[in-house]
Every structure is written in C-alpha cells, then in structure tokens.
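A.B. asks: Let me see the structure of the following:
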Amino acid sequence: MSKILKGKVALVTGGSRGLGAAIAQTLADQGADVAISYAASGEKAEAVVEKLKAKGVRAIAIRADQADLTVAKPLIDKVIAEFGKLDILVNNAGIAIQGHMVDDPELDGDKYNRQWQVNVMGSIAITRAAAPRLTDGGRIIFIGSRLGSVVPFPGVADYAGTKWALAGYAKGIARDLGPRNITVNVVQPGIMPTDMAAEVAGELPNRDAILDMHPIRRIATLEEVAETVCFLAGPHAGYITGEAVNMAGGIGI
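C.D. replies: From the prediction side, this is the model:
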C-alpha cells in the first residue's frame, strides 16, 4: 500500500472502536502516526494502539471525554508533546440518541442535551484547540451523517440537528483556515455496521423499509468510509474544502 501519509500526524477522536478505529487503522496503513482519543473504553483503545504500532507507525491513546469541554486543550497538548506536531484532525467522536419525537412526553431532555454537548460543543472545542496549532496545509475532517441533510423518518431530530450543525461549522472554518491551505470537509455516512448503530437500531422504524429508500440497497462498510476520510486527509484532496461527501447509498437523491 502507498505510504502517502508518511511523516504526517493524525488525531482521531473516538478511535477506540467502530468507524474511529477503522479510520485510525487506514491512516496508519498509509503511513501516518496516529493518536486516538477515547471516553471510557481504555482496553479497546490500547488494543487499537497495538494494531497501529504493528503497522510500523507511532501511536498513542489518550482518555478524553469530549462531553467535558475542558479536555480539548490538554488533548491537543498531549498529541503535540508526543509527536511534535498535528497535521490531520478527524472529529469522529459522537453519540446517537434517537427514537423519540419532539412532542413525546417520554423524551429525556437531559440525555438529548448531552448529545448536543458531545457531538457539537465537544467537536467545536477540540477544533478550536487544534486550529492554531495545526500545520499549514493540514486537514480537518468531521464525521457527520446523511441524516444531517436528509431526514426520511421521524424520531431523529436532535441527532440530525447535531450533524447539520457540524456541516455548517465546517463551512465556516474552511473559510477561516483557507489562507493557511488547511482544508475542512465533512464525510456523511448512512447506516454502518457499528456498535452505536446496533444500539439505536431498535429505536428506528423497519430497517428493510429504510434500506428500500437507498438506490444501492445495503449499508456502508467501515472500510469504504475510512478510505474516503483518508483521501480527504491526503495530498490529492488539497483543493477540496467546505464540502460534504455523502456516503449513504444514494438516499435522498
């Protein structure tokens, strides 16, 4: 495999499992040194680090629950102290709380508010901490969701809102950081085979009916999404910025 990211340093938030772990491994396959953050899964995070090191790159795991906005600066400080710089930030960490309509008396406001805190405010705090220290020509990639721009079923308003907020924020910082040749983009997957997706599957309408909405009637693979993230992180994507790349089998077209 081409090591087109050799010499680059990447931070993947929420990198201990699911898509975050797949992104971290694909970045390492392409030669990048990788830091991952995690909220609670310490053993899983260390297992990912060992896999990354086995690929011949440097790797560390840092505990940082981004629901606590004060962790953002220390997280960036630790990455730069370990590796000397930061070239690529992948804002992957997030939670999915779905299934209640906005007028549902059973809706747990505190739980849904935490989703905004983690998905939006946590990602913004880390981006703010990283932006002044990111190398010129660097990359910022947000993991959004196709639900951020297409909402084909009820019960996902808050989740969709958090992802749409990230898409708007990414456009703004693409404008801010463009003079430094830093690109900022959003990858918007649809359904993926992750633990988080499995946890909310029971809260969604009939899965077969959802798949019927897709021209390509299957879910995305983690590898497909990770490879797209790594393309945007690489040297061939230097003139792509402020964009949202949909990876959802064509739903909403």
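
A.B. asks: From now on I want contacts and neighbour counts done on CA atoms only, so please keep to that.
C.D. replies: OK.

A.B. asks: Helix, strand or coil: sort out the spatially closest residue to Arg180 that is not a sequence neighbour for me.
C.D. replies: Closest residue to Arg180 apart from its sequence neighbours, by C-alpha to C-alpha, 6 or more residues apart in numbering: Asp136 at 5.1 Å. Of the three states, Asp136 takes coil under DSSP: H, G, I helix; E, B strand; the rest coil.

A.B. asks: what sits against Asp136?
C.D. replies: Asp136 sits next to Asp87, Arg180, Asn181, Ile182 when contact means C-alpha atoms under 8 Å, 6 or more residues apart in numbering.

A.B. asks: Narrow these to those that are buried.
C.D. replies: Those of the contacts of Asp136 that meet the buried threshold are Asp87, Asn181, Ile182, by 16 or more other C-alpha atoms under 10 Å.

A.B. asks: give me the number of residues near the closest residue to the first one other than its chain neighbours?
C.D. replies: The shortest distance from Asp87 to any residue other than its chain neighbours is 4.8 Å, reached at Gly138 (C-alpha to C-alpha, 6+ apart). Each residue near Gly138 was counted by other C-alpha atoms under 10 Å, and the total is 25.

A.B. asks: wait, what's in contact with Gly138?
C.D. replies: So Gly138 contacts Asp87, Ile88, Asn181, Ile182, Thr183, Ala233 (C-alpha under 8 Å, 6+ apart).

A.B. asks: right, and the fifth one touches Thr241 too?
C.D. replies: Yes: counting by C-alpha atoms under 8 Å, a contact exists between Thr183 and Thr241, whose distance comes to 4.8 Å.

A.B. asks: Let's compare: structure for the following, please.
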Amino acid sequence: MSHPLFDISGRTALVTGSSRGIGHALARGLAEAGCTVVLNGRDGDRLADAAAQLPGDRIHTAVFDVTDAAAVANGIAAVEERVGPLDILVNNAGIQLRAPLLEFADADWHRILDTNLTSAFLVGREAARRMTERGHGKIVNICSLQSEVVRPGIAPYAAAKGALKMLTKGMCADWGPYGVQVNGLGPGYIETELTRPLVADEEFSAWVRRRTPAGRWGRTEDLVGALLFLASPAADFVGGQILYVDGGMTSVL
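C.D. replies: The predicted structure follows:
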C-alpha cells in the first residue's frame, strides 16, 4: 500500500498542451493515480484521440487556446462547471523554435513567449482565482533544463523558460498564503515526438549521453513521479521550487 501523503485519487487535474509528448505522459500518470483528468489543446480531434488512449472513465477534454486571455477565462470556467473544481493545474503547453539569435524573427520571439510563458500566467491566474477562494490547490509549471542553462540557437526559449522559473516563484509568493502550492518541474533532454530529430542525430545523442550522469536520454515516464509528488499532500510545505528531472545534467560541467 502506498503512503497516504502521496494519495491524490479523486482529485481533478487540468494539463495544458496534453495531446502528445510530455503533457500526455503527465496526464496519463495523473489518471493512473486516480485523478479525473482534463486534457487541453487547440485541436479537438487530436485531443479526443489522446483522451481515448488514457485509462479509466474520468478523462475529459477542453479545447481552448492558452495564449488567448478571453479563451482561457471561458475555458477554465467551463471546465469547472462541467467537470468540477480544479485541484491540480499542470502548465505544460510549450513550443520550441530554433534559429541563430541574429536571425530570429520578431514574430517567432513573440510566439515563443506567448506559448511558453504568457500561457502559464493566463491559465495560472484563472485557476488560482478559484483555488485561492477554496483555500487549496497545486500548480505545477513545466520549466526546463533551459531555465538554468542554454545552448546556441534557443536563446528565446531559454529566456521564456528562465522567466517561467521566476513566475513560479512569484505565484508562490502571491498565492502561497491562500493554501495554493506552486512549483516547477524541469525536464532535461527527454525523448518525445518533438525531440526525435535530436535523438536521431548521432553526434547530438552521444553528446547528451556523455553530458548526463545517468548516461541516457530521459523518457516521458521519468517525469511522472516528480509530478505526482508535487501534486500530492507530500508537497504541502514545498513552494516556489523547481525540481529538475534531468539525469543530473544541471549539476555537472
């Protein structure tokens, strides 16, 4: 039997950007832990397919654009009305665009910031409006190894993820007094559909394995335990922290 501090069965969780990759894996972990899970994305058909792949009969979908303030307000209100009060929010939506900084287009800069940073502010604010009134809630922002360190070609992404780290701490400062714990989860190099070209690049893959004390790429399931901890009563006195799940990469030169 598992320790009751880690029991989150019966809680309701929303995971943004969860039709595939890390978001989908985190949603699966929450479903397996007994949560009612709401998947979010912009593509209704893809979301429906993603929901069908998850276990249990308490999987819902919510189609809205996390970068649109009005859509977020309506979306969160609709979720709470249709599914129930949110106990857990996972701000996972994100994109990566690679280009040398001198050549980085203005529109791409704004797209990176809107999707990786502003979305967490908009969705977090709407969820916290309700969580703070109820006196409890867990928000987990999916940060990144790049909240700390960066490689050439991804400066805007790192800027957004670094800011998300500080937004996490700021949310903790504002909402902690109302019983809402806000923390970050920082994945390292994880094998997903989006990183498959990097995994397939033998030189880059060898660099990742060499650079990571664990000696391998991460798998999406490597992230689930950390999320379940941060979403559980075990983390009731943990606030504003970023838990890096990176095989030790941020700790070594």
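
A.B. asks: now the residue nearest to Asp87 of structure 1: how far from Gly238 of structure 1?
C.D. replies: Relative to Gly238 of structure 1, Gly138 of structure 1 is positioned 9 Å away (C-alpha to C-alpha, to the nearest Å).

A.B. asks: ok, back up a step: turn the contacts of Gly138 of structure 1 into a markdown table, columns for distance to Ala28 of structure 1.
C.D. replies: Listed next are the contacts of Gly138 of structure 1 as a markdown table, based on distance: C-alpha to C-alpha, whole Å:
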| residue | distance to Ala28 of structure 1 |
| --- | --- |
| Asp87 | 14 |
| Ile88 | 12 |
| Asn181 | 23 |
| Ile182 | 21 |
| Thr183 | 20 |
| Ala233 | 12 |
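
A.B. asks: Across to structure 2, which of those hold up?
C.D. replies: Shared with structure 2 under both residues aligned by TM-score structural alignment, their matches' C-alpha atoms under 8 Å, the contacts from the contacts of Gly138 of structure 1 are Asp87, Ile88, Asn181, Ile182, Thr183.

A.B. asks: Looking at these, which one is closest to Pro154 of structure 1?
C.D. replies: Nearest to Pro154 of structure 1 among the kept ones among the contacts of Gly138 of structure 1 is Thr183, at 33.5 Å by C-alpha to C-alpha.

A.B. asks: What residue in structure 2 is paired with that closest one?
C.D. replies: Structural alignment (TM-score structural alignment) places Thr183 of structure 1 against Gln181 in structure 2.

A.B. asks: three-state assignment of its match?
C.D. replies: Here Gln181 of structure 2 is strand, with the state taken from three-state DSSP.

A.B. asks: My guess is it contacts Thr132. True?
C.D. replies: No: judged on C-alpha under 8 Å, Gln181 of structure 2 makes no contact with Thr132 at a distance of 10.2 Å.

A.B. asks: Find residues that contact each of these two.
C.D. replies: Taking C-alpha under 8 Å, 6+ apart as the criterion, Gln181 of structure 2 and Thr132 both touch Trp175.

A.B. asks: who's more crowded, these two?
C.D. replies: Using other C-alpha under 10 Å, the more surrounded residue of Gln181 of structure 2 and Thr132 is Gln181, with 28 against 17.

A.B. asks: List the contacts of that one.
C.D. replies: Counting by C-alpha under 8 Å, 6+ apart, Gln181 of structure 2 makes contact with His136, Gly137, Lys138, Ile139, Cys172, Trp175, Ala235, Asp236, Phe237, Val238, Gly239, Gly240.

A.B. asks: Can you flag which of the residues you listed belong to helices?
C.D. replies: Residues of the contacts of Gln181 of structure 2 located in helices (DSSP state H): Cys172, Trp175.

A.B. asks: Pipe the contacts of Gln181 of structure 2 into TSV and attach distance to Ala158 of structure 2 per row.
C.D. replies: Formatted as TSV, the contacts of Gln181 of structure 2 follow (distance: C-alpha to C-alpha, whole Å):
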residue	distance to Ala158 of structure 2
His136	31
Gly137	28
Lys138	24
Ile139	21
Cys172	21
Trp175	25
Ala235	27
Asp236	29
Phe237	28
Val238	24
Gly239	22
Gly240	19
